[in-house]
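Novice: Requesting a structural model of the entry that follows:
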Amino acid sequence: MSNKPLDFMPTKINKIDYQLLILLGFIAIFISCKKEQIQVKTIKSETVEINDNINSDSSISDFVKPYHEKLTEKVSEIIGYNDQILSNEEVNLQSTLGNAYADICLNFALPKFKEQTGRKIDFALFNYGGLRQSVYKGPIKVEDIFELMPFENMLVIAEMSGEQVQSLFDYFEKNKKAHPISGVNLTFEGEKLSEILIDGKKFSKTENYLVLTNDYLQKGGDNMIFFKDPIKLYSLDAKIRDVIISEIKLKDTIKGAIDDRIKMIN
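Specialist: From the prediction side, this is the model:
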């Protein structure tokens, strides 16, 4: 979202015309309730060009103005500070932005899920393409988070079998993208994933795992089909963008760094 004011489609319909249209609509509904057979004889169409030559209706502009001003004030709110640029630039299948994002989501979800179920989320995985721009150094506004994540994705937790989680790590190994991940330590020897630690323990195909992700990926988005048929699916009823905004407000300053969650041994 930019600082440019929102544009609204100009129209020539005034209040009287609008009321007349509503009245005609009720008349049409009343007539359509009769049991008479009506057959369409002719359909006519007309192309109306929408351009700057059409004058806007001041009554609509006046009606919208307070909402527009409130929205502008809302998205311009400063919610925190970033002491360095967080970007999707890849380093050893990580990025500073991806690490910060995955950690924020997992740190939010852990206590919420524990309170709901008494269980602990094992790790989090999201998609590289879900983050659309960097978060630059300096004050962070609400609009920056909307530009970072212009989606309505929700946080979900998928309970997965060891075989399904193995497919997840196979995808990570083959895809070679810095997909945001938190709660795991992966070691690569060359191109191959040689060690997987989840919460400090070796991954086991015989165990089930609780994995935090978003509803788009859980439905198979970005070809992450291993999420599609979980043993059980949980929802936190939390929109990710709102989570990020609330967590930045809570922490004031956000940080993201390349760390040892992924190691590359040549």
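Novice: alpha carbons only for contacts and neighbour counts from here, please
Specialist: OK.
Novice: Now do the longest helix along the chain: which elements does it pack against?
Specialist: Longest helix of the chain, by residue count under DSSP state H: helix 96-117. Where contact means 3 or more C-alpha pairs under 8 Å, 6 or more residues apart in numbering; DSSP states H and E, helix 96-117 is packed against strand 123-125, strand 181-182, strand 232-239, helix 240-251.
Novice: Those: which one's closest to Glu159?
Specialist: strand 232-239 (5.1 Å; C-alpha to C-alpha).
Novice: quick check: angle from the closest one to helix 96-117?
Specialist: Taking axes from the mean of the first three to the mean of the last three C-alpha atoms, to 10 degrees, one finds strand 232-239 and helix 96-117 inclined to each other by 110 degrees.
Novice: hmm, who's touching strand 232-239?
Specialist: With C-alpha atoms under 8 Å, 6 or more residues apart in numbering as the test, strand 232-239 has contacts from Ala109, Lys112, Phe113, Glu152, Asn153, Met154, Leu155, Val156, Ile157, Ala158, Glu159, Met160.
Novice: Now the second one, please; I'll put the structures next to each other:
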Amino acid sequence: MRFTYLIYLLYILLLFNCKQPKAYLSKIEGKQIQVIDSIAIDSEIEAFIKPYRTHIKKDLDSVLAYAPNTYSKTDGNFNTAIGNFMADAVFDEANPIFKQRTGKNIDMVLLNHGGIRSIISKGNITTRTAFELMPFENSLIVVALKGSQIDSLTTYLSKAHKAHPISKLKLAIDKNFNVVEATINGKKIDKNQTYYVATNDYLFNGGDDMTFFKTNEGFTVLDYKIRNALIDNFKKVDTINPVRDDRFIQIK
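Specialist: Just a heads-up that it's a prediction; the model follows:
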């Protein structure tokens, strides 16, 4: 029995010692493959892609409107022609959708300065222009805010030192960047009133530190991309006319 026990013990030890050791990743290597003109084009793939490429180019280069000047987001400290145009276009295109769904009107629009990703160049405006202006897939959301949250919104704008695009909101700040006047549609902001603010999903979720959207009275997702709102707006006019105005000014 003792001999048999020793045989079993030796067998078990051999069984454990014969197990394969665990493999661990010790090194990763890679190399850069440059995409250059000398790489041969696969004729079959090119033939397959060509009709799609032609269709996309035709769509992107279709003329929608005309710009009499070049417009940039750096053309103003507190409001810019291009930012005003984009915010107003969002209001014009989104308000009928919101009203149809809810029976209410959008009171104001707030977008973000950083969301303007290109200029509008003088000349023909195409679908490509809209994609260059807004390459992201940001969609519009209408957020219900009490007047107290609107106060937080205007305070944010006064301290941001950026020309965040706004529409239907009028704001004046002093030399110390304190709000001295704030109206929506020409009326003073009522802390007890609910206002419907159109913005994008990025800002609604706290982007650019716009945390005032977190406390809200509800929201409506429009399933409508800002880019599409711009395209729809371009199609309605022969010539755009963006201007700087007094919607956001500093009194010195």
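Novice: Tell me how the two chains score on TM-score.
Specialist: In this superposition the chains share a TM-score of 0.83, using TM-score structural alignment, normalised by the length of the second structure; 228 aligned residues with a C-alpha RMSD of 2.2 Å.
Novice: Quick one: closest of the helices and strands packed on helix 96-117 of the first structure to Leu131 of the first structure.
Specialist: When these are compared by C-alpha to C-alpha, helix 240-251 sits nearest Leu131 of the first structure, at 10.9 Å.
Novice: Now that closest one on the second structure. Mean distance?
Specialist: For helix 240-251 of the first structure, the mean deviation from the second structure after alignment is 0.9 Å (mean C-alpha distance after the TM-score superposition for the first structure).
Novice: and that helix, which stretch of the second structure?
Specialist: Mapping helix 240-251 of the first structure onto the second structure (TM-score structural alignment) gives residues 226-237.
Novice: which of the residues in the matching stretch are buried?
Specialist: Ile226, Arg227, Asn228, Ala229, Leu230, Ile231, Asp232, Asn233, Phe234 (16 or more other C-alpha atoms under 10 Å).
Novice: can you list the helices and strands packed on helix 96-117 of the first structure in a markdown table and add distance to Ile140 of the first structure?
Specialist: Formatted as a markdown table, these follow (distance: least, C-alpha to C-alpha, whole Å):
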| stretch | distance to Ile140 of the first structure |
| --- | --- |
| strand 123-125 | 24 |
| strand 181-182 | 23 |
| strand 232-239 | 19 |
| helix 240-251 | 9 |
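Novice: picking up where we left off before, buried ones among the contacts of strand 232-239 of the first structure?
Specialist: Buried members of the contacts of strand 232-239 of the first structure, scored by 16+ other C-alpha under 10 Å, are Ala109, Phe113, Asn153, Met154, Leu155, Val156, Ile157, Ala158, Glu159, Met160.
Novice: Now do the strands in the first structure.
Specialist: Along the first structure, counting by DSSP state E, strands occupy 78-82, 123-125, 138-141, 154-160, 181-182, 184-189, 192-198, 201-202, 209-214, 232-239, 253-254, 262-265.
Novice: and those as TSV, adding distance to Arg132 of the first structure?
Specialist: TSV is the format used below for the strands of the first structure (distance: least, C-alpha to C-alpha, whole Å):
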stretch	distance to Arg132 of the first structure
strand 78-82	17
strand 123-125	17
strand 138-141	16
strand 154-160	17
strand 181-182	17
strand 184-189	24
strand 192-198	27
strand 201-202	33
strand 209-214	16
strand 232-239	17
strand 253-254	18
strand 262-265	22
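Novice: Phe169 of the first structure is nearest to which of these?
Specialist: strand 192-198 (8.2 Å).
Novice: residues in the second structure aligned with the closest one?
Specialist: Going by TM-score structural alignment: strand 192-198 of the first structure matches residues 178-184.
Novice: Equivalent analysis for stretch 112-126 of the first structure, please.
Specialist: Going by TM-score structural alignment, stretch 112-126 of the first structure lines up with residues 97-111 of the second structure.
Novice: can you list contacts of that stretch?
Specialist: Here stretch 97-111 of the second structure has contacts from 87-88, 90-91, 95-96, 142, 164-169, 184-185, 195-200, 203, 222, using C-alpha under 8 Å, 6+ apart.
Novice: For Asn216 of the second structure, see how far away the nearest residue to Ile249 of the second structure once chain neighbours are set aside is.
Specialist: In this structure, Ile249 of the second structure finds its nearest non-sequential neighbour in Ala172, 5.0 Å apart by C-alpha to C-alpha, 6 or more residues apart in numbering. In this view, Ala172 of the second structure and Asn216 of the second structure are 25 Å apart by C-alpha to C-alpha, to the nearest Å.
Novice: Give me the more crowded residue out of the two.
Specialist: Legend: neighbour count by other C-alpha atoms under 10 Å for Ala172 of the second structure and Asn216, higher for Ala172 (20 against 13).
Novice: Next up, the contacts around that one.
Specialist: Counting by C-alpha under 8 Å, 6+ apart, Ala172 of the second structure makes contact with Val179, Val180, Glu181, Ala182, Arg247, Phe248, Ile249, Gln250, Ile251.
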